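J.: Just to be clear, the model below is a prediction. Sequence and coordinates:
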Amino acid sequence: MPEEITEAELTVARPHATPAVDVAGDLDTDLGGLTSAEAERRIAIAGPNQLPEPPRRPAVLRFLAHFNDTLIYILLAAAAIKALMADWLDFWVIIGVTVINALVGFLQEGRAERALAGIRDMLSPDASVRRDGAWKSVPADELVPGDVVRLAPGDKVPADLRLFEAHRLRIDEAALTGESVPSAKDVEAVAVDAGVGDRHSMAFSGTIVASGQARGIVTSTGALTEIGRIQSLVSGAGSLATPLTRQLDAFAKVLTLVILGMAALMMAIGRFVHDMPFDELVSAAIGFAVAAIPEGLPALVTITLAIGVQQMARRKAITRKLTAVETLGAVTTVCSDKTGTLTRNEMTVRRIVTPLGGYEVTGLGYAPDGAITRHDGAAPGADVTAVLAVGTLCNEAHIVLDGEQHRLVGEPTEGALKVVAAKGGVSSQGSRRLAVLPFDSEHKFMATLNEGADGARAFLVKGAPDRLLDRSTSQRGADGREAVDPEHWMRIVDELSAEGLRVLAAARRPAAPGTAAVEMDDLEELEFLGVWGIVDPPRPEAVTAIEDCHTAGVRVKMITGDHAGTAVAIAREMGIVDGEQPRVLTGAELEALSQDQLQAVARDVDVYARTSPEHKIRIVRALQSHDEVVAMTGDGVNDAPALTRADVGVAMGIKGTEATKEAAEIVLADDNFATIRSAIREGRRIYDNLRKSIVFILPTNGAQSLVILVAVVFGLALPLTPVQVLWINMVVAITLTLALAYEPAERGIMLRPPRASRRSIISGGELGFVLAVSAVIGGASLGLFYGALAYGSSLDYARTEAITMLALGQLAFLFNSRFLDRSSLTRDVLTGNPMVWWSALALIVLQLAYTYLPFMNELFESRPLDAASWLAPVGLSIAVFFVIEGMKWVRRRFAADS
């Protein structure tokens, strides 16, 4: 070993494609391991085998950053105005709203940081390493490049290793690659351009050894490992502003300009037309701004979304970020992982083919419920029984009953063979295993020596069809043994593979009495029994959900680590693609495309296979470049970067890793794609209700500001005082506004296309509608106020009538707002949302208290109204309802003609 080693000498380029001996040479080590002194020198250069903590801004700056929002600026401006007016109660209410909003955002932020913490938790705590010529256990963070590590079943791989010994090694890499079955490993170098899932000569940090033993040389530690690269992708993926935040920001900017412009115009008219004193004019302008600014809007948005979060949770979708509820409603594309989301992640035998015919198998998952039926209707015979016997006896898996659920102990493929044997009534009872030859990735089969109840012994073999055919000379025919036809069987294998089935074969050979072991030489001249076609079956409810998504204008794209053939077959069965040759992009093909080239084809490709984390991020970015709102689902740590980058990340709650859950905005409690469909529907409903709530609340401010504006422009007495503006804002906000958050979904909500993500939350037509409604309610209030003055009422009495008109006018408009796009002149407006009636009752009670309680009269300068004085506000509010319905009818006719 040299005295000094540079950092460059502790790295190996493409170790998966380099012979293990050469990798050892490049790392200036050998297969006997390092000395402790050498390891200490190397750790000083390479650093500990840990994923680095991400840099974080100080908590104070992260908290203050949540005030950097246009709507918050409006609120702070309103608070400043309230302070100038010495309305300290209103001042502290507004400040409280802004602080609570910032606290909510502060507590919810840090998804990416927590995702990185989840990834760091995946690393192994210790490792078996060869140091000073002996094996010892050391903390995994002390490993260095060049160390020799050994692996055993159940171990978590402590660093990236180039394998130089592997005995029947299979590693579960699902969290890293998304593949549903453990990956078989060997020591031979693979192609330079092989994807992570095809690097069979490597073992990657954070994955788990399913079976076998191995030894390997540490090639990368810490941030340089494959899982470390994923961590850097998570931290660098970035997140986008949601459609709602973009829309609210744009709306707030427009609203700010409108309010400032109107205030300036009002001041100019008051000064130059009516020659109002400057201090009185400034006071009126401030009152106008206070009336016009919808300071309750951020709270309305937050509370409406929070209600949506509760309702989503009832549908098994746990929301980790409020705005994600609404973003789901804007989704145009769902990029879904295959295993466990679209499929059950429970391997199931679907087909059995013997020399005598083909058989279909019904039933899904690990429950032994189902039947085996022959294509021609004949009952299964001894040919099937022989295949099933091999499947259940030459097997290391077990199915256990956990409560009412059947749970697999072992590998999924072997579990499928156990289950289908049970469906066929074949069990291991009466048979005794005498010896076993475990599965080996070099030979690709497993064999056992079993003794039956009659004392006869036989070698039972299952494995890759081509390997068993090479060792078979006969097959089980109708009249006993007959010559095997390898070409016929390989055609069957190709047909099953084209259907997305994983194919395994069964064979047997009698053993001589007294045989007690299984040797490779014993497994020649086998009798070929048939093959199984195994699949991770689609979730039936997911098929329906995908069809519903397509109807709603939402594209579904499958992004999986599985091979292209399997991916296309499942996608066709799910209804994601159709046609004879749907387009599919593999990771290798995607690697050859530039980002511009990928953007050109991304929307046309619905199946991506053999993908890596980088590929998933590129796909999401390519779709987003077309203004697509992308939802990304995933369960493995390899999905975390793409979930962070997507507009809304959706993690699996049952089988998902902690890193994935922390990176996501939505966590599915049932790991079911159908829940995504329901969540999209719920998101659309919540957005509809949010839009209704905003359209409803704005005329409250619009009518008040219009009343003040008209009074100033025409030099008349003000119908409202600032404290009365505060009252009407408060009473409407705490009673009527939130009623619309509980509205049920509109009819046909999943039959319409997704809304444009960059459109304003309030369209130009709706803004005009808001102004017209403000004019109607404000005009009624003005008429009632000046009419009362004309009939000799006191100023305070007339103002009380005007306030009552504003409150009842908003109550009438609440029923108009329940159905913005269709008529409210229907029985439906009276049913479906009990909160409307409770809110109406609360408003009336509070308005009665405002009118008749002495302390309220003192605080707000209101006066008790006699019974006759209620007739005009009630009658005008009913008239307001019908006038607004007429305006809605005109809008619908205009929209239909345009």
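T.: Nice, I can see it.

J.: contacts, neighbours, all on C-alpha from now
T.: Fine.

J.: what about Leu690, is that helix, strand or coil?
T.: Under DSSP: H, G, I helix; E, B strand; the rest coil, Leu690 falls in the helix class.

J.: In contact with it: list those residues for me.
T.: 301, 304, 740-741 (C-alpha atoms under 8 Å, 6 or more residues apart in numbering).

J.: And for Val419?
T.: Applying C-alpha under 8 Å, 6+ apart, one finds that Val419 lies in contact with 348, 366-368, 399.

J.: What helix or strand is the residue most central in space within the chain located in?
T.: With distances taken as C-alpha atoms, centre = their mean, Val650 lies nearest the centre of the chain, 0.9 Å away. Here Val650, judged by DSSP states H and E, is contained in strand 648-652.

J.: For whichever helix or strand comes after that strand, give me every contacting residue.
T.: Next in sequence after strand 648-652, counting helices and strands by DSSP H and E, comes helix 658-663. Residues from elsewhere that reach helix 658-663, judged by C-alpha under 8 Å, 6+ apart: 111-112, 114-119, 634-637, 639-641, 643-644, 649-653, 667.

J.: I'd like the next helix or strand past whichever strand or helix holds Leu585.
T.: Per DSSP H and E, Leu585 falls inside strand 584-586. Next along the chain after strand 584-586, taking DSSP H and E as the criterion, comes helix 587-591.

J.: ok so, going back, what packs against the strand holding Leu585?
T.: helix 564-574, strand 607-609 (3 or more C-alpha pairs under 8 Å, 6 or more residues apart in numbering; DSSP states H and E).

J.: And the helices in the stretch 751-898 of the chain?
T.: 764-790, 795-817, 834-852, 854-860, 871-897 (DSSP state H, counting those that start in this stretch).

J.: Would you mind putting those into TSV with mean neighbour count alongside?
T.: Listed next are the helices of the stretch 751-898 of the chain as TSV, based on neighbours: other C-alpha atoms under 10 Å:
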stretch	mean neighbour count
helix 764-790	19
helix 795-817	25
helix 834-852	17
helix 854-860	14
helix 871-897	16
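
J.: Put this next to the first one:
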Amino acid sequence: MAKEQASSLEIEKPHALAVSDALRELSAEQDGLTSDEAKRRLAEVGPNRLPAPDRDGAIKRFIKHFHDILIYILIVAAGITALLGHWIDTWVILSVVIINAIIGFIQEGKAEEALAGIRKMLSLNAQVRRDGQWIEIEADSLVPGDIVRLRSGDRVPADLRLIKATNLRIEESALTGESVPADKNTEEVDADAGVGDRFGMAFSGTMVAAGRGTGVVTATGPNTELGRINRMISEVQTLQTPLTRQMARFSKVLAVVIVGLAALMLVIGFALHEFELGELFLAAIGFAVAAIPEGLPAILTITLALGVERMARRNAITRKLTAVETLGSVTVVCSDKTGTLTRNEMTVRHVITRGGDYAVDGTGYKPEGEVTLGGEQVELHEHPHLHAVVEVAAVANDTEVSEDEREWRVTGEPTEGALRTLALKLKFDAESHERHDSIPFESDNKFMATLNSRPDGSRAILLKGAPDRLLDRCENELSADGEPAALDREFWEERIEALSAEGLRVLAAAAREVSDSKSELSLEDVEQDMIFLGLIGIIDPPRPEAIEAISSCHEAGIRVKMITGDHAGTARAIGIEMGIGKEDEIKVISGAEIEAASDDELQQIAHDCDIFARTSPEHKLRLVKALQARGEVVAMTGDGVNDAPALKRADVGVAMGIKGTEATKEAAEIVLADDNFSSIERAIEEGRTIYDNLKKAILFILPTNGAQGLVMLAAVVFGLTLPLTPVQILWVNMVVAVTLALALAFEPAEPGVMQRPPRKPGASIMDKAMLIRLAIVSVLIGSATIAMFKFELMRGMDLDVARTMAVNTLVIAQAFYLFNARFLTESSLSIKLLFSNRAALIAVGVLVLLQMGFVYLPFMNLWFGTAALELRHWLVPLAIGATVFLLIELEKALSRRLIAQK
């Protein structure tokens, strides 16, 4: 019995069922459920809310930051030094490990809250019929089979199969991407219809824009359309960023090399030179600590954080640090249309009458822009045909447009707001028309009519609506000479088709004069004898700055793809206007075609086509996955809940900050404060600059490790006294990273950063030229350090003094090399370039102060085994540093010459 009841509360594809069939499947009646039955169903299906996501605790999230193979090596090294009784070494190594974990924990920031953002969309209360009466209850208590009442301004509390609909229009853009509210009715539709075409359904979390209706609850909580998207987000697996993938590969290779060479050191030292085991272990640990770039995670984080600050000044708010670098790797930008590429503000573009085709400038609800005919600006009183159309548009209109805190906003229907704005541009006075009666818009009729008195005292019926419905009611049209003439339906249908092909929503206007005594209006009054006045073409206009941004993306080798829930014709027209594709080449793929394609076929489709229309959340998610499967680095933009799963899956999700839903913002890594696509292009430029600076930082830091590793390896292989101790090596690694390497984060963008193609996905962060330079610098500094150390010992210098000089040699050589690393290929032998980055000079100054403390402060001498130096002891490291600088500049010059000869 329980099994039968459970199945009766589940209904498959309610949009395809007649109302009577839906009620029967749900064991429901139009009088509603009894309280007892509702209570029993609530116990069975659970409350009408979305489940909270599982979250890791703070301790678990902190511990995750120790999960790195190089960190494991450092922990083992700390353990061995503890066993050997070198407690200072142990605590210094552990301190570095813990500091890195803290930095990573802070970098992670707050956990994902996408599901919480969706839950905020749910209604709090609902009007429901229980025990034969209408009552208000908490929406949590709704169950399948409940009868719910909807009114204008309500948030739909659950998925409903509509039983009654009176002028019902519901704002569904968060789910469907449609820029205008959907007209609702009670008719069933095809079982395969998309969410945007299910006109007999009202979905949880959407808003009633106009009218009223009644529906039976078909799904609650996690079983609603909103719950399905919620599930998709929770199931979507996020991918590693290109940088984290590269660093992970680098860490594994480095770990194998370090462990292998450390083992080789133990064998050679024990077999050839009969080192004591304790000393050998200390040497191996010193080598491991030398080879691991402990300061690299810190410098990567700081560089990314500085990038975040710069991006915020350019209206791109970053929620995850790694997203900054990922933007620089992007090869494809997938963008929603409504509110991202377009303004999500309906705008009149054309008014077509027998007097001519009038073009309308301006975008959005701000009443600025010219109305022209043949390129000449027009005055309304000189164009009676235009006046007649504008009169209908402005007077048969229940929407207001007003300025609020310097923003023009619409109160009511977006389409009517566009008409009202047109009237304001032409300074038409709608207030002087007195309304006596009206026929409101209904989805069955698809028109609105009003009975008004004009300023001159005459009365007229003004009618606006769907062109086909108005053409059926007109026998005459307003001819070119201003007199009524026989309707040329073929002419108007050609114009309607042309406007629709441009992606415009088309409305028609008609009118007729009536006697001054008429005071009531009925449907019979508009059934015939109306005079057709003209057509109005309306569109959600592209953002002009977005057109420029798309062009810049194309120059940078980045493809832009539009993925929208809107109709194919509209998507195609916008795509052509945005410059996404050429008119004779562009192809639009529908959601149905995506649905029918296999994963392999979809990969090819996703690569070949740039515009996708009538897409569902699943389609968007599949497209992102298909592009990633081809090795693309994908940025996905959007503002609706239907975009959230794809945003979470993309390599970097970009949400709109003004008109985006909370769920979308929480699913994204980047939030645009100005909802402007051009901010994405600027963010990509910033991301490329940051990546260049990270490359410079890595190319700068790794030779330090290479030189130190070479010093330790050579000492054991040749049976020498160790020139450095593990804690001294840690000092060099950290002090060089947090001072000198940090200066590279402030480097400006390289010339032509947005004219070069994206770097290849999966390409190593270090190319062949970088590896060659790394080897050269490592050998130069390492060899000079060993030679200097050995020479000073031969002259009878104390071991602590010689080691202090070895540390100074490494640090000072790196300070000189910093100025080489600021330019990957360009020469640094220029006074102007040498001092163009103030941060580099400040960093060198700070380094000098830290190194003076390292050499002369007693507690530093105790912790690090150093000794005070005389002034002459600084001259040799300075000479070595200057030599390294000049030799690397020579290598860069040779590299430029070789490149030029190719």
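T.: Received the coordinates, thanks. This structure is a prediction, so every number in the text was calculated from the model and none was measured.

J.: Can you pull the TM-score for these?
T.: Remark: TM-score between the superposed chains equals 0.96 [TM-score structural alignment, normalised by the length of structure 1]; 894 aligned residues with a C-alpha RMSD of 2.1 Å.

J.: before we move on, back to that, want to throw the contacts of Leu690 of structure 1 into CSV with secondary structure?
T.: Below are the contacts of Leu690 of structure 1 laid out as CSV (three-state DSSP):
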residue, secondary structure
Val301, helix
Thr304, helix
Leu740, helix
Ala741, helix
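
J.: Show me which parts of stretch 69-87 of structure 1 are buried, residue by residue.
T.: Judged by neighbour count using 16 or more other C-alpha atoms under 10 Å, the buried positions of stretch 69-87 of structure 1 are 70-72, 74-82, 87.

J.: again with stretch 576-588 of structure 1
T.: Buried residues in stretch 576-588 of structure 1, counted by 16+ other C-alpha under 10 Å: 576-577, 584-588.

J.: same check, this time on stretch 483-500 of structure 2
T.: 487, 489, 492, 495-496, 499-500.

J.: with those in mind, which one is nearest to Gln133 of structure 2?
T.: Ser500 (46.7 Å; C-alpha to C-alpha).

J.: Map that closest one across to structure 1 for me.
T.: Ser500 of structure 2 maps onto Ser497 in structure 1, with residues paired by TM-score structural alignment.

J.: And Ser778 of structure 2, how close does it get to Leu699 of structure 2?
T.: 11 Å (C-alpha to C-alpha, to the nearest Å).

J.: try Thr326 of structure 2
T.: From Thr326 of structure 2 to Leu699 of structure 2 the distance is 19 Å (C-alpha to C-alpha).

J.: Quick check: closest non-adjacent residue to Met734 of structure 2.
T.: Leaving aside its sequence neighbours, Met734 of structure 2 sits nearest to Gly295 (C-alpha to C-alpha, 6 or more residues apart in numbering; 5.0 Å).

J.: aligned partner of Arg435 of structure 2 in structure 1?
T.: By TM-score structural alignment, Arg435 of structure 2 lines up with Arg433.

J.: sec struct for its match, please.
T.: Of the three states, Arg433 of structure 1 takes strand under three-state DSSP.

J.: Identify the residues contacting it.
T.: So Arg433 of structure 1 contacts 393, 448-451 (C-alpha under 8 Å, 6+ apart).

J.: Which among those residues count as buried?
T.: Neighbour counting by 16+ other C-alpha under 10 Å classes 393, 448-451 among the contacts of Arg433 of structure 1 as buried.

J.: Which member of these is positioned nearest Gly533 of structure 1?
T.: Leu393 (18.2 Å).

J.: Do I have it right that that closest one meets Gln429?
T.: No. In this structure, Leu393 of structure 1 is not within contact of Gln429 by C-alpha atoms under 8 Å, at 9.6 Å.

J.: the strands in the stretch 351-500 of structure 1, which residues?
T.: Counting by DSSP state E, counting those that start in this stretch, the segments of the stretch 351-500 of structure 1 that form strands are 357-361, 372-374, 398-402, 405-409, 432-440, 445-451, 457-463, 472-477, 480-483.

J.: so which of the ones you listed is the most packed in?
T.: Counting by mean count of other C-alpha atoms under 10 Å, strand 457-463 has the highest mean neighbour count of these, with a mean of 25.

J.: What separation do you get for the equivalent of Ala312 of structure 2 over in structure 1 and Asp635 of structure 1?
T.: In structure 1, Ala312 of structure 2 lines up with Ala313, judged by TM-score structural alignment. Note on Ala313 of structure 1: its distance to Asp635 of structure 1, by C-alpha to C-alpha, is 19 Å.

J.: So for these two, which residue has more residues nearby?
T.: Legend: neighbour count by other C-alpha atoms under 10 Å for Ala313 of structure 1 and Asp635, higher for Asp635 (31 against 16).
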